[in-house]
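Peer 1: Okay, here's the prediction I keep looking at, along with the sequence it came from:
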Amino acid sequence: MRNISDIIEEHIKEILGNYGEIEIKRSEMAEKFQCVPSQINYVLKTRFSLERGYVVESKRGGGGYIKIVKVKPINEMELIDQMIEFIDDHITQTRSQAMIVRLFEEELITQREAKLMISAIDRSVINLSIPLRDKVRANILRAMLQALRYKR
């Protein structure tokens, strides 16, 4: 059974698919889905992040409108290069997973490849202390992205 976050995400993506950019009002969305406005914030923060290819801007005044834009890369290489630059010298599991989900959504990798990549960067596999684990994860993810540059 899907949870409310999945339903809200699907609804927003459906609208974005038609327009590429939308403005929503947090309170109206909360009313539509019969949830608290903080639930909308949670969905926006976790499902519409830069790692996943979205820019979310809060518009102050005017009743709390939020602008969501789907960022489309010029080509696959540009997306992979941007992701490599985004990694820095360390990266959390959450941000890594979001990047892998975006690769899948952009159809650069298959669902099977995404699952393999997510498994390889999981905290249970990289059983190290946090600062070192995030550095090792960054190196692994960077190497996988480099390999994707030559996939096609």
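Peer 2: All right, it came through fine. Predicted, not measured: the structure shown is a model, and the values here were computed from it.
Peer 1: Only C-alpha atoms from now on, for both contacts and neighbour counts.
Peer 2: OK.
Peer 1: Spatially central residue for this structure, please.
Peer 2: Taking C-alpha atoms, centre = their mean, the centroid of the chain lies closest to residue 52, which sits 2.5 Å from it.
Peer 1: Tell me who's in contact with the closest residue to that one other than its chain neighbours.
Peer 2: Take residue 52 and drop its neighbours on the chain: the residue closest to it by C-alpha to C-alpha, 6 or more residues apart in numbering is residue 102, 4.9 Å away. Neighbour list for residue 102: 51-53 [criterion: C-alpha atoms under 8 Å, 6 or more residues apart in numbering].
Peer 1: Put this next to the previous one:
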Amino acid sequence: MRNISDLIEQYLKQMLQDSNEGAVEIQRNDLADRFSCVPSQINYVISTRFTLEKGYLVESKRGGGGYIRIQRAELPALKSITPFLLGVIGEGVDQGAAEGLIYQLEEAEVVTKREAQMLKAAMSREALALKLPLRDEVRARILKAMLIALLSK
């Protein structure tokens, strides 16, 4: 059985998919009531599963009538994606950010599911058994090299 966080994530993604604008505005309390959970559970889902690394922009307005706006962040056109990705990765990247970027590339169908799985395996702490900050630097170099090879098809 799926947990409440998975159900909330799925619901929000479906709302985004059904939206003509590619964005949704929700009220935290309304969503919490819908799923019979506390509003902090909604905050947790949004802050962990709707991040920029995973391809989402989140805007929050607090107070009376406040809302949370979630929208997909579109990747640049394929021809300009390599410089964009190299800039995002920088000189070092942690595992979470690398996996989020890979997830975003897979969702946008820039890489296949299999390519994404191989990228994630190469980015894992287990594969890169080095001390920080060297691990993040090596991860960034490997990720850049692999993405350049994949996107030069």
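Peer 2: Sure, I can see it. Everything quoted here is computed from the prediction, not taken from an experiment.
Peer 1: Mind checking the TM-score on these two?
Peer 2: The TM-score (TM-score structural alignment, normalised by the length of the first structure) is 0.91; 151 aligned residues with a C-alpha RMSD of 1.5 Å.
Peer 1: mind checking how far the equivalent of the residue nearest to the centre of the first structure over in the second structure is from residue 82 of the second structure?
Peer 2: Matched by TM-score structural alignment, residue 52 of the first structure corresponds to residue 54 in the second structure. For residue 54 of the second structure, the distance to residue 82 of the second structure equals 17 Å [C-alpha to C-alpha, to the nearest Å].
Peer 1: again, but for residue 117 of the second structure
Peer 2: To residue 82 of the second structure, residue 117 of the second structure is 20 Å away according to C-alpha to C-alpha.
Peer 1: re earlier: helix/strand/coil for the aligned partner of the residue nearest to residue 52 of the first structure in the second structure?
Peer 2: Here residue 102 of the first structure is matched to residue 104 in the second structure, going by TM-score structural alignment. Three-state call for residue 104 of the second structure (DSSP: H, G, I helix; E, B strand; the rest coil): helix.
Peer 1: In the first structure, what stretch matches the helix ranked longest in the second structure?
Peer 2: Longest helix of the second structure, by residue count under DSSP state H: helix 134-151. Alignment of helix 134-151 of the second structure against the first structure: residues 132-149, by TM-score structural alignment.
Peer 1: got the buried residues for that stretch?
Peer 2: Buried residues in stretch 132-149 of the first structure, defined by neighbour count with 16 or more other C-alpha atoms under 10 Å: 133-139, 141-142, 145, 148.
Peer 1: and if you look at stretch 13-28 of the second structure?
Peer 2: 13, 15-16, 23-25, 27-28.
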